[in-house]
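J.: based on what follows, work out the 3D shape:
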Amino acid sequence: MTDTALDRLRARCADQPPRITVVLGSGWGGLTARLQDAERIPYAELPGFPVSTVAGHDGALWLGRLGAHRLAVMSGRKHVYETGEADGMKLPLRTLRALGCEVLVQTNAAGSLRPVMPPGSLMAISDHLNLSQRSPLVGEAGSERFVSMVDAYDPALRQHAQAVAQSLGTPLHEGVFAWFLGPQFETPAEIRMMQGFGADAVGMSTVPETIIARHAGMRVLALSLLTNMAAGLSNEQLSHAHTLAQAQAAGDTAGDLLAAILSTLPLA
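T.: Next up is the predicted model:
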């Protein structure tokens, strides 16, 4: 963690530091337009924060408010497939934890493995499969590196998300998220294997950040926007441009749900 980034953030929100960190994936960027008293800080002004190479990621930290909660919103993340290293989000997340954030709310775009979750559906992640078997904690010292991943996705936060979704009339599925390293999409054979393993959705992010957050003592809620059926389950031609187009089409529904969840999120 760089003191420079932490000091700069403390200077900007000394009176009321954020208690919730949000990481925005593809299709979820509309949340920043819903923030009140918003301030945008480019990652370039925060030493150690990631410069994303992925289209559709803003590359900035937003400070703002929704309801009674102050938020730190990361518009863009570092993916493992960009560098091959799993710890690209370790410094920013630990910085935000030191700033005062107790909860990490993650979002992503993912492929669906279940016909009951067609493109445009939303899913709360209940558990994950780390198919890449990469960890951002490699190189950590001491017994603290052995963090439990039971209930990595906080049951109480998921219950809250479901209650909010029901009040809005927005279906919110729950399921297991399988993380593949990427950047290539999965093969149909890999998807059939994942179905046998009990996965419900597949993507190229989120799991490393969850590991970092749990190691730091943060509670985690994660939501997926299903932008396509996974390889071999439809006639769609998978591409990043297709993912972005599908994510944009469902972005308003996803953004409304996310804003409602965040504005009423129960904090200890």
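J.: from here on, just use CA atoms for contacts and neighbour counts.
T.: Fine.
J.: now do the strands in the chain.
T.: 20-24, 36-42, 60-66, 69-75, 103-112, 122-130, 173-179, 201-203, 219-229 (DSSP state E).
J.: can I get the ones you listed in a markdown table with distance to His242?
T.: Formatted as a markdown table, the strands of the chain follow (distance: least, CA to CA, whole Å):
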| stretch | distance to His242 |
| --- | --- |
| strand 20-24 | 18 |
| strand 36-42 | 27 |
| strand 60-66 | 24 |
| strand 69-75 | 20 |
| strand 103-112 | 11 |
| strand 122-130 | 17 |
| strand 173-179 | 19 |
| strand 201-203 | 14 |
| strand 219-229 | 8 |
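J.: could those be laid out in JSON lines, adding mean neighbour count?
T.: Formatted as JSON lines, the strands of the chain follow (neighbours: other CA atoms under 10 Å):
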{"stretch": "strand 20-24", "mean neighbour count": "24"}
{"stretch": "strand 36-42", "mean neighbour count": "15"}
{"stretch": "strand 60-66", "mean neighbour count": "22"}
{"stretch": "strand 69-75", "mean neighbour count": "25"}
{"stretch": "strand 103-112", "mean neighbour count": "26"}
{"stretch": "strand 122-130", "mean neighbour count": "22"}
{"stretch": "strand 173-179", "mean neighbour count": "22"}
{"stretch": "strand 201-203", "mean neighbour count": "26"}
{"stretch": "strand 219-229", "mean neighbour count": "27"}
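J.: I'd like the structure of this one too, to check against the first:
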Amino acid sequence: MTKAARTIRKIAGAEPVAAALVLGSGLSSIGELMKDTLAIPYSELKGFPGGGVSGHGRDLLIGWMGGRRVAVLTGREHYYEHGNAAAMRPALETLAELGAETLLLTNAAGSVDERFRPGDLMLIADHINYAGMNPLIGEATDRRFVNMVDCYAPDLRARAAGLAERLGFRLGEGIYLWYSGPSFETVAEIQMAIRLGANAVGMSTAPEVILGRFLGLRVWACSSITNMGAGLSSENISHEHTKAMAVQGAEKLRRLIPALVEEL
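T.: Model (predicted):
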């Protein structure tokens, strides 16, 4: 067991968690939906995110949501912070050791498809690892050869789509393309993403999906669309804009995620 897992159990008790949730830029308010919550600063947990990006939290929350005990990472570490695609591996390994069988991921993303506009959610059906980095580089065992077919669990996607319909909003599926960041994409890169079949672009998530599958977790992911890609609108693309617009998607995720957790 990791040192972080022992620390968490000492503070929050040994009762297992049913799911782990990672919150993206501007989405940390989703953690406010939990009940009987214990907050543990990342700084107290060995291997947990150490850098930090504005708009991301820096605490692990353990509590109840949708009638299930869950662990929530209020922020993630990105490849662009230190050049380490495996930065989230210690945290995800720890949450798997705490009993999590399902990994729910959220992010803020830019749309390259007119069907997904700022304020919409996009359920991720698959991804393109255009950054080319892989968090399993250096893994010495044959477990590194992870099968990525249906890496975004089809049953969870179907449940989420049905829940969104009942909640009264559209939840379309799309392909997420991972750029390393931290600079935003050029107009030419956005046009390339469209030609490659992407529907949205972002700077996270794909490494965690790979790690989740490596750890044997069911994975689900959803993007909060904050802007159109470079050259597709007159928006001034910036991180401040991303954080501000993520609030619109967060309101829908605040309704969707607890309902999805309840059905796990």
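J.: overall similarity of the pair, as a TM-score.
T.: In this superposition the chains share a TM-score of 0.97, using TM-score structural alignment, normalised by the length of the second structure; 264 aligned residues with a CA RMSD of 1.2 Å.
J.: among the strands of the first structure, which comes closest to Pro188 of the first structure?
T.: strand 219-229 (10.9 Å; CA to CA).
J.: so that closest one versus strand 173-179, what angle?
T.: With axes from the mean of the first three to the mean of the last three CA atoms, to 10 degrees applied, the angle from strand 219-229 of the first structure to strand 173-179 works out at 90 degrees.
J.: ok now strand 219-229 of the first structure, how far from the chain's centre?
T.: Taking the mean of its C-alpha atoms, strand 219-229 of the first structure sits 7 Å from the chain's own mean (CA atoms, centre = their mean, to the nearest Å).
J.: go on, stretch 185-195 of the first structure?
T.: With CA atoms, centre = their mean, you get 22 Å for stretch 185-195 of the first structure.
J.: buried set for it?
T.: Neighbour counts over stretch 185-195 of the first structure (16 or more other CA atoms under 10 Å) mark 185-186, 191-192, 194 as buried.
J.: what do you get for stretch 52-59 of the second structure?
T.: 55-59.
J.: show me which of those residues is closest to Thr106 of the second structure.
T.: His56 (11.7 Å).
J.: return the distance of the spatially closest residue to the closest one that is not a sequence neighbour relative to Gly52 of the second structure.
T.: Nearest non-adjacent residue to His56 of the second structure, counting by CA to CA, 6 or more residues apart in numbering: Gly75, 4.5 Å away. Gly75 of the second structure sits 8 Å away from Gly52 of the second structure, going by CA to CA, to the nearest Å.
J.: helices of the first structure, start to end?
T.: 3-12, 31-34, 80-83, 90-99, 155-168, 188-197, 207-215, 240-249, 251-263 (DSSP state H).
J.: my guess is Arg218 of the second structure contacts Ala96. True?
T.: No: checked against CA atoms under 8 Å, the pair Arg218 of the second structure and Ala96 is beyond contact range at 11.0 Å.
J.: picking up where we left off before, intersection of neighbour lists for Gly75 and Gly52 of the second structure?
T.: Here Gly75 of the second structure and Gly52 share the contacting residues Arg58, scored by CA atoms under 8 Å, 6 or more residues apart in numbering.
J.: returning to that earlier point: out of the strands of the first structure, which comes closest to Thr210 of the first structure?
T.: strand 219-229 (6.8 Å).
J.: packing partners for that closest one?
T.: Counting contacts by 3 or more CA pairs under 8 Å, 6 or more residues apart in numbering; DSSP states H and E, strand 219-229 of the first structure is packed against strand 103-112, strand 122-130, helix 155-168, helix 207-215, helix 240-249.
J.: make CSV out of those and add distance to Gly48 of the first structure.
T.: Supplementary listing: these in CSV, determined by distance: least, CA to CA, whole Å:
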stretch, distance to Gly48 of the first structure
strand 103-112, 19
strand 122-130, 25
helix 155-168, 29
helix 207-215, 16
helix 240-249, 26
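J.: one step back: tell me, how many neighbours does the residue nearest to His56 of the second structure end up with?
T.: Around Gly75 of the second structure there are 26 other residues, counting by other CA atoms under 10 Å.
J.: cool, the one 3 residues further on as well?
T.: With neighbours defined by other CA under 10 Å, the count for His78 of the second structure comes to 25.
J.: now what about stretch 167-175 of the first structure, what contacts it?
T.: Against stretch 167-175 of the first structure from outside (CA under 8 Å, 6+ apart): 117, 121-127, 162, 165, 199-201, 253, 257.
J.: could you rerun that using 10 Å?
T.: Stretch 167-175 of the first structure is touched from outside by 114, 116-117, 121-128, 158, 161-166, 198-201, 223-225, 253-254, 256-257, 260, with contacts defined as CA atoms under 10 Å, 6 or more residues apart in numbering.
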